[in-house]
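Visitor: below is the sequence, then the predicted model.
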Amino acid sequence: MLIRPSTPDDQPRLFEIWDTAVRATHDFLAPRDLATIAAMVRDEYLPTAKNLAVVVDHGGQAFGFLGLNGSHIDSLFVHPDRHGQGGGRALVEWAARSRAALFVDVNEQNKGGRLFYERLGFVEVGRSSRDHDGRPYPLLHLRRALRAA
């Protein structure tokens, strides 16, 4: 397993990972909201995101990615065929290397995501009743202290 910066050539595969992962873990999203979010990820987020890291297998195939903005994890998605195999954990540990803390927002209804972050030592520090775009999907704000600041 290797972690490397993403390149523009990765964008189609990253969108495929995002789409497959979201369909497997975000069954609470209304179809219309899913379509709106997918268009935003494909057309706006992936082409312009800075600090995207990609985890690839030994054959060079990307199977997960993490977007980082300072100490905040903006995105973390692993292809469902690779869930539970250490790719997500490796990406979080990669992000943690030079930070005193990490922050992430996770949909409250995403039980698997919540458990994943809890297993990595994240704790809830707040809650919003709606997502960042005002949709009725509550967010849990999580923090993981990594080392003394």
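Guide: Looks like it came in fine.

Visitor: from here on, contacts and neighbour counts on C-alpha atoms
Guide: Fine.

Visitor: report the longest helix in this structure, please.
Guide: Longest helix in the chain by number of residues (criterion: DSSP state H): helix 11-25.

Visitor: ok, second structure coming up, stack it against the first:
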Amino acid sequence: MSDPLFPPADPARLAAIHAEAFAAPWDAAALAELLASPGVFAVAEADGFILIRVVADEAEILTLAVRPSSRRAGLGRRLVEAAVVRAAALGAERMFLEVAEGNAAARALYARCGFVEMGRRRGYYSHTDGRREDALTLVLNFPR
């Protein structure tokens, strides 16, 4: 049964948004495969989406993509907040994610949403120029 607040996501539409948001985007097939996985859901608006996986009492942000033309207008925060509500309804008590250390805008968004740093993955991200970048692991513990 589908949830009217979280209708099924169209992988092709999500892939188009992801392609605008990232230098190494995920294609529709990869997104469709993720969406078919147990515990995975998307929250989407016209110009952005967030993809979440819930397993037991933990949720993970797999990706958050917002079209560049729609950034800095509150969409990212709305998506994160809606994902937290949905993940909590599915039994999650906390949410994790990895973010590139150099992605100041994303780090600021997650800090505003209450996420805190809990670890680091050295050289987690690889760039097209061969550079490696650390990922910061962030967590948000849901209020009880």
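Guide: Arrived safely, thanks for sending. Worth saying up front: this structure is predicted, and the values here are computed from it rather than measured.

Visitor: thinking again about what came up before, helices and strands around the longest helix of the first structure, which ones?
Guide: Secondary-structure packing of helix 11-25 of the first structure (3 or more Cα pairs under 8 Å, 6 or more residues apart in numbering; DSSP states H and E): helix 46-48, strand 62-69, strand 72-78.

Visitor: name the helices or strands packed onto the second one?
Guide: If I follow you right, that is strand 62-69 of the first structure. On a contact count with 3+ Cα pairs under 8 Å, 6+ apart, strand 62-69 of the first structure meets helix 11-25, strand 52-56, strand 72-78, helix 87-96.

Visitor: any idea of the angle the longest one forms with strand 62-69?
Guide: In other words, helix 11-25 of the first structure. On the basis of axes from the mean of the first three to the mean of the last three Cα atoms, to 10 degrees, helix 11-25 of the first structure is oriented at 90 degrees to strand 62-69.

Visitor: tilt between the following helix or strand past helix 11-25 of the first structure and helix 11-25?
Guide: As assigned by DSSP states H and E, the chain's next helix or strand after helix 11-25 of the first structure is helix 31-40. Going by the same axes, to 10 degrees, helix 31-40 of the first structure is angled at 160 degrees with respect to helix 11-25.

Visitor: what's the neighbour count on the residue opposite residue 82 of the first structure in the second structure once aligned?
Guide: Residue 82 of the first structure maps onto residue 70 in the second structure when the alignment is built from TM-score structural alignment. Neighbourhood size, residue 70 of the second structure [other Cα atoms under 10 Å]: 13.

Visitor: please name the nearest non-neighbouring residue to residue 70 of the second structure.
Guide: Nearest non-adjacent residue to residue 70 of the second structure, counting by Cα to Cα, 6 or more residues apart in numbering: residue 47, 6.5 Å away.

Visitor: that neighbour reaches residue 64, doesn't it?
Guide: No: the pair residue 47 of the second structure / residue 64 is not scored as a contact, 11.2 Å apart, by Cα atoms under 8 Å.

Visitor: ok, the match of residue 82 of the first structure to residue 119 of the second structure distance?
Guide: Noted for residue 70 of the second structure: a distance of 30 Å to residue 119 of the second structure, by Cα to Cα, to the nearest Å.

Visitor: same check, this time on residue 58 of the second structure
Guide: Per Cα to Cα, residue 58 of the second structure is found 16 Å from residue 119 of the second structure.
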